[in-house]
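Trainee: Below is the structure, and that's it, no one-letter string:
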């Protein structure tokens, strides 16, 4: 039998631009302290920890957590590209659900460098090396662009060609993110902008993307304390937020054959993970009240509306124009401001999403609050690949 998994505490620090943040040690330790304080427990009650980061040496997790305490517990370092934080959360949930532990910390942090994402290894094959020629072939005219921009820009362009999606739709999604972030004191960018402001920004891909449609490199940390129901009752902890269902998927063959940039950026992984979660929980996408999804580019948010089942394939533009992605619509997407406005420190992103959705279900999200939220969906994507979809509910 599976143990019920509760979110007893969450913590997050304000994200910052590279060069303006504390070290990963300080960010990871502070996020952990805040999660512990939110849960109302001391570190010595934590039985296991999973620490996620992408850019760092081995055992960075221990290095950060030793600043909080040295209790001899298992600490496992996690790296799953941009889905690292949610993968740490997945492992923490699994430890409790199987009865292996009763109180587990999931931590994510990232101390990033300025500029486009890049590998720091040049003496070995890159990840996805077997499949990179597919992307190169489909986006040969974009060879001058950084790989992440080329990848997601290429997927956005394919969506435009296939379904007639306009560039203005991506700009509207970015403008929506800015309106949501204006109410989030922990967001990196809080200035509101219009669709026109986004359209008039520096062009990165003519007719497809401006600079504002891409998330910025960011530094930050976030953490969650997961507990079993019996542990919560024993220690008098809150029991109001539960992880109802969760799924972690990797690429199927259809991600690469037939060649398609939409498939290349993880639509099959997302659809499979989401459908698994809906099935486990006995619900459908129409039941979701609020969602934090992986909007590394405005284009990916639009693509994910369809992969998560919020609208039919090809229906994302109508979903946006009808206002179904914000307050008063079908599902409030990225009330935090998302990666586009809140920032995207790779290892911390999944746990920052957990932080936001936990507060939404508690009813403590202040001006960002989605009234009456009962079911919250989290989507965190890492190419390479891994996709984690998590469903939270009010317990």
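Mentor: Yep, it's here. In this text, all values refer to a predicted model and were calculated from it rather than measured experimentally.

Trainee: Please count neighbours and contacts with C-alpha atoms only from this point.
Mentor: Fine.

Trainee: What segments of the stretch 201-350 of the chain are helices?
Mentor: For the stretch 201-350 of the chain, applying DSSP state H, counting those that start in this stretch gives helices covering 229-235, 261-264, 267-281, 298-307, 316-321, 338-342, 346-362.

Trainee: Please compare the first structure with the one that follows:
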């Protein structure tokens, strides 16, 4: 038997462009204070902390948490590429579910530099070298940074295999902007049209424009997870619980398939989604709202298929039918997603948790999904790690 895990409190800072942000300790501590206030708890109640980030020295988690309190509790730093925040959430959930702790904080933050992402390590083995080799062979464009060429290659492969049009990716990007226009914490809140997306500067002509890629962003988010016994003892009544969760890594086919779609984590997403559906007994058709990893518009479409919202090859039809927005089958990224809300790497997974918690509580204001009861979170990191979390309303 595992303890029931409840989301007692969440917090999130507005996402900002690099250079327009506070230092990471201030962003992180702000989100922690918000989560504590939201839960009605003090930092002294927290028994463990898991801190997710990518771009920073070791023990940045301690530096951030120490501004809130220094109580001697374990603080664990988590780096799992773009899935770092959701991996922190995964570890916090396991601690509560196992009975090792009753009140655990997960926090994610990122202070990113301007411009395209570059690794600071050039004197050792690149963890993505085997992925690079596959993309070299199936796509080329070594002049591009890894993430851009991986997802451009995956989008091109889907276009060639299933006849998906570039215009469909543009419509997905425009949908993200419509959703973000209702989110005061999003980085980009101006609505844009598919035509604007298509006319933006091409990164890979005919495959990817600049507006189809998420922007570098700074920010922080946090979540407090508690057991049912802890909640009752402290007079808390959280309305959101974690129904199931899975963290997956790549299988050998990621290098054997000669497929960019495999390289960007399609298999990890599919495996993680299957695990949570099987564990919970929930069907993909039961999901009301989803925050998924739309680092590129191309990956949002791939994720519709990997998460079981439609069959393989039917992502374009799913999007064109409006099944990814209000009034459709599942509202995808009501926050605006990574494309419009922004993508501060370590914060993204916990920002998704923030959004879905408010959706299930019915407190998402202008972006509220009507009668949302089941929510799915999907957060992936190249190299690779993917976390899928299924949330349910408790009332």
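Mentor: Structure's in. What do you need? This is a predicted model, so every value here is computed, not measured.

Trainee: follow-up on the earlier one: ok, which of the helices of the stretch 201-350 of the first structure comes nearest residue 80 of the first structure?
Mentor: The closest approach between residue 80 of the first structure and any of the helices of the stretch 201-350 of the first structure, judged by C-alpha to C-alpha, belongs to helix 346-362 at 8.4 Å.

Trainee: just checking, what packs against the closest one?
Mentor: If you count contacts as 3 or more C-alpha pairs under 8 Å, 6 or more residues apart in numbering; DSSP states H and E, helix 346-362 of the first structure packs onto strand 5-12, helix 84-97, strand 103-110, strand 220-228, strand 241-249, strand 290-292, strand 375-382, strand 386-394.

Trainee: Just tell me which of the ones you listed ends up closest to residue 136 of the first structure.
Mentor: strand 375-382 (19.0 Å).

Trainee: so which of the helices of the stretch 201-350 of the first structure is the most packed in?
Mentor: helix 338-342 (a mean of 31; mean count of other C-alpha atoms under 10 Å).

Trainee: quick check, distance from that one to the centre of its chain.
Mentor: Offset of helix 338-342 of the first structure from its chain centre (C-alpha atoms, centre = their mean, to the nearest Å): 10 Å.

Trainee: helices and strands around that helix, which ones?
Mentor: helix 167-181.

Trainee: Tabulate the helices and strands packed on helix 346-362 of the first structure (JSON lines), appending distance to residue 157 of the first structure and mean neighbour count.
Mentor: Output for these, formatted as JSON lines (distance: least, C-alpha to C-alpha, whole Å; neighbours: other C-alpha atoms under 10 Å):
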{"stretch": "strand 5-12", "distance to residue 157 of the first structure": "34", "mean neighbour count": "27"}
{"stretch": "helix 84-97", "distance to residue 157 of the first structure": "27", "mean neighbour count": "27"}
{"stretch": "strand 103-110", "distance to residue 157 of the first structure": "30", "mean neighbour count": "32"}
{"stretch": "strand 220-228", "distance to residue 157 of the first structure": "31", "mean neighbour count": "31"}
{"stretch": "strand 241-249", "distance to residue 157 of the first structure": "25", "mean neighbour count": "22"}
{"stretch": "strand 290-292", "distance to residue 157 of the first structure": "23", "mean neighbour count": "27"}
{"stretch": "strand 375-382", "distance to residue 157 of the first structure": "19", "mean neighbour count": "26"}
{"stretch": "strand 386-394", "distance to residue 157 of the first structure": "22", "mean neighbour count": "25"}
